[in-house]
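1. After the sequence you'll find the predicted model.
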Amino acid sequence: MAKPIYFYGIHAVQAILQNRGIDGLALFIQDGKQNKTDEAVENIINLAKQYGISVQFSAKDKLTKLAESPQHQGVVLQARPSDVQDENDLKLLIDKYQSEQKSLLLLILDQITDPNNLGACLRTAVAMGVSAVIIPKNHSSSITPAVAKVAVGATEYMPFIQVTNLARTINEIKKQGVFVYGTALDDTAKSVQDCDLTGDVAIVMGSEGDGIRRLTADSCDQLVYVPMTGNEHGFIQSLNVSVATGMVLYEVSRQRFK
């Protein structure tokens, strides 16, 4: 069984309690935050009590120490981490979407090691209706409390899948009929606006510095780029991955719901 960890932040803690409160072990509230005027904190306390989770009121410094961050917003939850899904779960997910004739949208994140970027990508993914997020077990941040905080609870509302070999996984989902677009500044890349994103598709995003790995890129069906019309002088060669992810996913949403 995975070792319990300390999650923090109002939205992240509330999402855990709403979706898997049984995994909560102890709730720590900053002294003074338990007044009736703070409805969000009061709701968190009530959720914890429903699951029989002990509620302790402590000084701000103690919460900072538990969370290993001052950004806890006066709320820290000791809880078991959620179960991370794998390649078998991904195959079943794709089969389920196809059997129900629902459009599938996968977000594949290659080499996103910054927790802030990963958290921001997950938050955007939930907002844009992504079916699941896929990352490699190595060369990537995992769902840490910092990621959960930045994602404001999004990690609890969507499957999160870790795979051993990303290129192999891409080839497997292609066999299931998923068309894979990889973002890259490459001579063969097409503008994302010129691509058909309405079917079962996967979008591969890479780190701001290195982009997606060559083996990953070679496994994609088509490479795409985000056109930057205001960059005629060439000062901006790439965007922050969370920003670029939002732009690509918005284009998917625009095409699907126009």
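-> Okay, I see it.
2. Only C-alpha atoms from now on, for both contacts and neighbour counts.
-> Will do.
3. so who does Ala184 touch?
-> 211-212, 217, 223-225 (CA atoms under 8 Å, 6 or more residues apart in numbering).
4. Mind doing that once more with 6 Å?
-> By CA atoms under 6 Å, 6 or more residues apart in numbering, Ala184 lies in contact with Tyr225.
5. Helix, strand, or coil at Gln14?
-> Per DSSP: H, G, I helix; E, B strand; the rest coil, the secondary structure class of Gln14 is helix.
6. burial measure for it, as a count.
-> Other residues near Gln14 come to 25 when the count uses other CA atoms under 10 Å.
7. same check, this time on Ser54
-> Using other CA under 10 Å, Ser54 has 13 neighbouring residues.
8. And for it, nearest residue in space, chain neighbours not counted?
-> Spatially, and ignoring its direct neighbours in sequence, Ser54 is nearest to Ala26 (5.0 Å; CA to CA, 6 or more residues apart in numbering).
9. Hmm, Arg80 and that neighbour touching each other?
-> No. Contact criterion CA atoms under 6 Å: Ala26 and Arg80 do not qualify, at 10.5 Å.
10. Between the two, point out the one with more neighbours.
-> Between Ala26 and Arg80, counted using other CA under 10 Å, the more crowded position is Arg80 (20 against 16).
11. And the more buried one, how far from Ala146?
-> In this view, Arg80 and Ala146 are 15 Å apart by CA to CA, to the nearest Å.
12. repeat for Asn165
-> Counting by CA to CA, the gap between Asn165 and Ala146 amounts to 25 Å.
13. between those two, who's got more neighbours?
-> Ala146 (25 against 14).
14. these two touch, right, Val192 and Val224?
-> Yes. Val192 lies in contact with Val224 (CA under 6 Å); the separation is 5.3 Å.
15. neighbour-wise, which of these two wins?
-> Taking other CA under 10 Å, Val192 and Val224 do not tie; Val224 has more neighbours (24 against 21).
16. Summarise which helices and strands the helix or strand that contains that one is packed against.
-> Per DSSP states H and E: Val224 is located in strand 222-225. Applying 3 or more CA pairs under 6 Å, 6 or more residues apart in numbering; DSSP states H and E, we find strand 222-225 packed against strand 179-183, strand 190-191.
17. can the ones you listed go into CSV with extra columns for mean neighbour count and distance to Ala67?
-> Formatted as CSV, the helices and strands packed on strand 222-225 follow (neighbours: other CA atoms under 10 Å; distance: least, CA to CA, whole Å):
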stretch, mean neighbour count, distance to Ala67
strand 179-183, 25, 35
strand 190-191, 16, 42
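18. and the comparison structure, right after this:
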Amino acid sequence: MGKPKPHKRRYGGGGHPEARANRHAGPPGAGVARLLEDDLYALLDETDEVLLLILDGVQDPHNLGACLRSADGAGVTALVIPKDRAAPMTETAIRIACGAAESVPVVSVTNLARFLEKLREDHAMRVVGTSDRATADLYETNLTGRLALVMGSEEKGMRRLTEENCDELIRIPMMGSVECLNVSNAAAVCLFESVRQRLAAEERE
């Protein structure tokens, strides 16, 4: 086997110019790379390899910041949150993100269910959600290509309409006594399994 390729890129072609232009100079959301929904659609049409992280009902700024940090490490194209039932981009979230708030575009959408439907029908995206009720195993699921990964809150999971707009539901196999991981830990596990699969596919080419 050759040396592993360094993972120094963002799926979707790097930092989007609109996101760079929309960093704010002061609070709220100082130093945050934001992207409009329509600009995200344009970005999706520019590339074959896409990895989106979508948070539904995650209201803790610590979890938002930790998810951003993992998203940056995994080369995520953008992080998507609903305008309602979502943690605000506070100083705490930015601090926990350790710089990732400036590098990962954050997209706020008004209607998450409609957004997911548009991803699937108009932009050839596959939407995979995580759920305790899922029967499919994370490690047996294809997480390459044009993928949107949806994470729900720890307490309630995804909303019903969000879940109904997923192509597939998966679960992380738990071997111990606890039933689930913290949402930011679960996001990291799923994102880096996607990275592992993508790098393995590149090695086979």
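-> Thanks, I have it. Just so we're clear, the structure is a prediction, and the values are computed from it rather than from any experiment.
19. Just the helices from structure 1, written as ranges.
-> With helices called from DSSP state H, structure 1 shows them at 10-20, 39-50, 60-67, 87-99, 115-127, 145-150, 166-175, 214-219, 241-257.
20. Just name the most buried of those helices.
-> Comparing the helices of structure 1 by mean neighbour count (mean count of other CA atoms under 10 Å), helix 145-150 ranks first with a mean of 25.
21. what's the matching range in structure 2 for it?
-> Matched against structure 2 by TM-score structural alignment, helix 145-150 of structure 1 falls on residues 91-96.
22. mean deviation (superposed) between that stretch and structure 1, please.
-> Averaged over the aligned pairs, stretch 91-96 of structure 2 sits 0.7 Å from structure 1 after superposition, using mean CA distance after the TM-score superposition for structure 1.
23. can you list contacts of that stretch?
-> Contacts for stretch 91-96 of structure 2 (CA under 6 Å, 6+ apart): 61-62, 65-66, 101.
24. Reformat those residues as JSON lines; add distance to Ser131 of structure 2.
-> Shown next, in JSON lines, are those (distance: CA to CA, whole Å):
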{"residue": "Pro61", "distance to Ser131 of structure 2": "22"}
{"residue": "His62", "distance to Ser131 of structure 2": "21"}
{"residue": "Gly65", "distance to Ser131 of structure 2": "22"}
{"residue": "Ala66", "distance to Ser131 of structure 2": "20"}
{"residue": "Ala101", "distance to Ser131 of structure 2": "26"}
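25. Pick out the residue closest to the middle of structure 2.
-> Of all residues in structure 2, the one closest to the mean position by CA atoms, centre = their mean is Leu53, 0.9 Å from it.
26. ok, it to Ala71 of structure 2 distance?
-> Distance from Leu53 of structure 2 to Ala71 of structure 2, by CA to CA: 7 Å.
27. same check, this time on Ala148 of structure 2
-> From Ala148 of structure 2 to Ala71 of structure 2 the distance is 12 Å (CA to CA).
28. do Leu52 of structure 2 as well
-> The gap separating Leu52 of structure 2 from Ala71 of structure 2 is 9 Å, by CA to CA.
29. Near Gly75 of structure 2, how many other residues are there?
-> Neighbours of Gly75 of structure 2 (other CA under 10 Å): 24.
30. Could you find the counterpart of the residue nearest to the centre of structure 2 in structure 1?
-> Alignment note (TM-score structural alignment): Leu53 of structure 2 maps to Leu107 of structure 1.
31. Now do the same contact list for its match.
-> 133, 202-203.
32. ok, now with 7 Å
-> Taking CA atoms under 7 Å, 6 or more residues apart in numbering as the criterion, Leu107 of structure 1 is in contact with 130, 132-134, 202-204.
33. Make CSV from these and add neighbour count and distance to Val241 of structure 1 to it.
-> Below are those laid out as CSV (neighbours: other CA atoms under 10 Å; distance: CA to CA, whole Å):
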residue, neighbour count, distance to Val241 of structure 1
Val130, 21, 16
Ala132, 22, 17
Val133, 23, 14
Ile134, 23, 15
Ala202, 27, 16
Ile203, 24, 12
Val204, 26, 11
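34. Quickly name whichever of those is closest to Asp86 of structure 1.
-> Asp86 of structure 1 lies nearest to Ile134 out of these, by CA to CA, at 8.9 Å.
35. Check whether that closest one really touches Ile161, as I assumed.
-> Yes. Contact status for Ile134 of structure 1 versus Ile161: in contact at 4.7 Å, counting by CA atoms under 7 Å.
36. so how far is Leu166 of structure 1 from the aligned partner of Thr141 of structure 2 in structure 1?
-> Matched to structure 1 by TM-score structural alignment, Thr141 of structure 2 sits across from Cys195. Distance of Cys195 of structure 1 to Leu166 of structure 1, given as CA to CA: 23 Å.
37. And for Ala244 of structure 1?
-> 20 Å.
38. now for the helices of structure 1, which one comes closest to Asn231 of structure 1?
-> Nearest to Asn231 of structure 1 among the helices of structure 1 is helix 241-257; the distance by CA to CA comes to 14.8 Å.
39. can you list contacts of that closest one?
-> Residues from elsewhere that reach helix 241-257 of structure 1 (CA under 7 Å, 6+ apart): 117, 120-121, 124, 128, 193, 197-198, 205-208.
40. how close does that helix sit to structure 2?
-> In this overlay with structure 2, the average offset of helix 241-257 of structure 1 from its partner residues is 0.6 Å by mean CA distance after the TM-score superposition for structure 1.
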